[in-house]
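In: Okay, predicted coordinates and the sequence, questions at the end:
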Amino acid sequence: MRQVPSFDELLSSATRSAVHLEMRDVYAVVEEAGELKLWRSGRWTLDDGRRALGEWMELVASVAKRGVAVRRARIVSEPVTDYIKYEHALTPLNVRAGEEVRWLPRRQALGIPLPAADFWLIDDRLVRFNHFSGAGEAVEPEMSEDPKIAALCSSAFEAVWNAAVPHDKFEV
C-alpha cells in the first residue's frame, strides 16, 4: 500500500475513468454533520447542498471536462436509511457536476464479489479504499496499485453498475 494523495490529486491524475463504489447505509463524516442536521430539520434546500458541495462539484466538473468518465454506484439497503435519503437529495448536484450515478438495492448485489471497503478506482489501475468505523466515521484510507486488487475492484464496480438503476429512476 502507498501514501494516500488528496482527492484533488487523485481525481486530477485520472486520464480515462474515475469510479466510486459506496456500500454503507450510514456515513458519519464530520464535514457533513451540519448540513445533515439542516436536512433533517426540513429547512434544507438544494442551494444549501450546492454551497456545501461547491468545491467537490468544481473538482468533478474539471475532471469530466477533460473527458474522464466519472461514475458513482451506491449499494443500499431497503428500506433506505435517512442518510441515504439525504444522499439521494444531494445527488442531482453530483450529476450536474458531471458524475453519472446509479443505485443498487443490496438484495440485488448478493451474487457480486465485492471488496470489503468503499473505493475509488482511477483508470483501472489505482485504488483508494475508504475505511470507516462501525459508527460510520472516516478512518485512515489506503491506496493500492496491485493489479489483482484493481481488477477485483473494476470487476465489482462494473457488475454493480450494470445491475444498478440510474439516479433519475431510483426512488427512495
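Out: Here it is on my side, so go on.
In: okay, CA-based contacts and neighbour counts for the rest of this
Out: OK.
In: where along the chain do the helices fall?
Out: Under the criterion DSSP state H, helices of the chain are mapped to 7-12, 33-41, 46-65, 82-97, 147-163.
In: Against that first model, consider the following:
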Amino acid sequence: MGDMTQLQHLSEGIIDLDEFEDLFRTFDHSAWRLESRRRFASDEATDTYSQFVETGTVDWDREDPYCELIRSQTTQGKRVERVRIVDQPPTTGQLYLLNNAKRNSGLGEDIRNLWRADAERLRLPAEDFWLFDSRLVAKLRFDDEDHLMDVELITESAEIARYSAIRKVAWHHALPFEEFAVMLSDSE
C-alpha cells in the first residue's frame, strides 16, 4: 500500500503516540505544524533541557531516531515545516526550541517563528497540530501539566480547509528561525 493510500484510510478519532509517530513515516509530500504552546513537559524532563538551562546551549544528537526519520523524509524531497508561536519575552522552553531549530534545520526541516502578539492579531488558534499532505490533521492534545496525552485525527473536508487556511496565514507572516534568532539577540 502506497503512502497516499495509507493516509487516506485513516479515519477521525483518537490515536496513541505510536500511531502518531507512524504518520511521519507514511506522509506523501508535506508535514506542517503550528506550535503554539509556551512549554512542553516532555522537553523539561530531558538532559538536553537541563544542559540548556545550565549553559544556554546544547550538544544535540543528530543521529537519534527522530533525526534519522526526518532526514530520510526530507532527502526524498518531502517537506517538513513548522511555525512556532513565541512570547515576548520568550519562555525558557521557547528559547530551548529556538536552539533546537538549528539541529532540525540541518535535517531539512523549515522552521519559522511568529510573535504571539502577531498570531493573536492574525487570529491564529492557540492549538498545536500537524497537517499532513493537506488532507489529514493530527491535533495534539495536552493535559493541564503540559504533557502530550494523545492525538486527535481530523479528516473532515471543511476542517482540513480551515487548517490549511491557518497554515497559509501563519507561514506568510512567520520569519525563518535564523532571522528571528538574530532579531531576538539584537533586542537583548
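Out: Noted; the coordinates are in hand. As the structure is a prediction and not an experimental result, all values here were calculated from the model.
In: care to give me the TM-score?
Out: Here the TM-score for the pair of chains, by TM-score structural alignment, normalised by the length of structure 1, is 0.88; 169 aligned residues with a C-alpha RMSD of 2.0 Å.
In: coming back round to it: among the helices of structure 1, single out whichever gets nearest to residue 118 of structure 1.
Out: In terms of C-alpha to C-alpha, the element of the helices of structure 1 nearest to residue 118 of structure 1 is helix 147-163, at 9.6 Å.
In: Run through the neighbouring helices and strands of the closest one.
Out: In this structure, helix 147-163 of structure 1 makes packing contacts with strand 17-22, strand 69-76, strand 99-105, strand 118-122, strand 126-132, judged by 3 or more C-alpha pairs under 8 Å, 6 or more residues apart in numbering; DSSP states H and E.
In: Now do the contacts for residue 100 of structure 1.
Out: Counting by C-alpha atoms under 8 Å, 6 or more residues apart in numbering, residue 100 of structure 1 makes contact with 70, 71, 72, 94, 166.
In: That one -> structure 2?
Out: Alignment note (TM-score structural alignment): residue 100 of structure 1 maps to residue 110 of structure 2.
In: how many neighbours does the closest residue to residue 181 of structure 2 other than its chain neighbours have?
Out: Using C-alpha to C-alpha, 6 or more residues apart in numbering and skipping the chain neighbours, the partner closest in space to residue 181 of structure 2 is residue 98 (7.4 Å). Around residue 98 of structure 2 sit 22 other residues, with neighbours defined as other C-alpha atoms under 10 Å.
In: Give the buried residues for stretch 54-67 of structure 1.
Out: For stretch 54-67 of structure 1, the neighbour count (16 or more other C-alpha atoms under 10 Å) marks 56, 57, 59, 60, 61, 62, 63, 64 as buried.
In: My error: substitute stretch 89-107 of structure 2 in the last question.
Out: 90, 92-101, 103-105, 107.
In: Repeat that for stretch 124-139 of structure 2.
Out: Neighbour-count burial for stretch 124-139 of structure 2, counted by 16+ other C-alpha under 10 Å, picks out 124, 128-139.
In: Ok, stretch 18-31 of structure 2 next?
Out: 20, 23, 24, 26, 27, 28, 29, 30, 31.
In: among these, which two are most distant?
Out: Largest pairwise distance in the buried residues of stretch 18-31 of structure 2, by C-alpha to C-alpha, is 16.7 Å, between 20 and 29.
In: Check the alignment and tell me where residue 2 of structure 1 lands in structure 2.
Out: Using TM-score structural alignment, the partner of residue 2 of structure 1 in structure 2 is residue 13.
In: Just the closest of the buried residues of stretch 54-67 of structure 1 to residue 110 of structure 1, please.
Out: residue 60 (30.3 Å).
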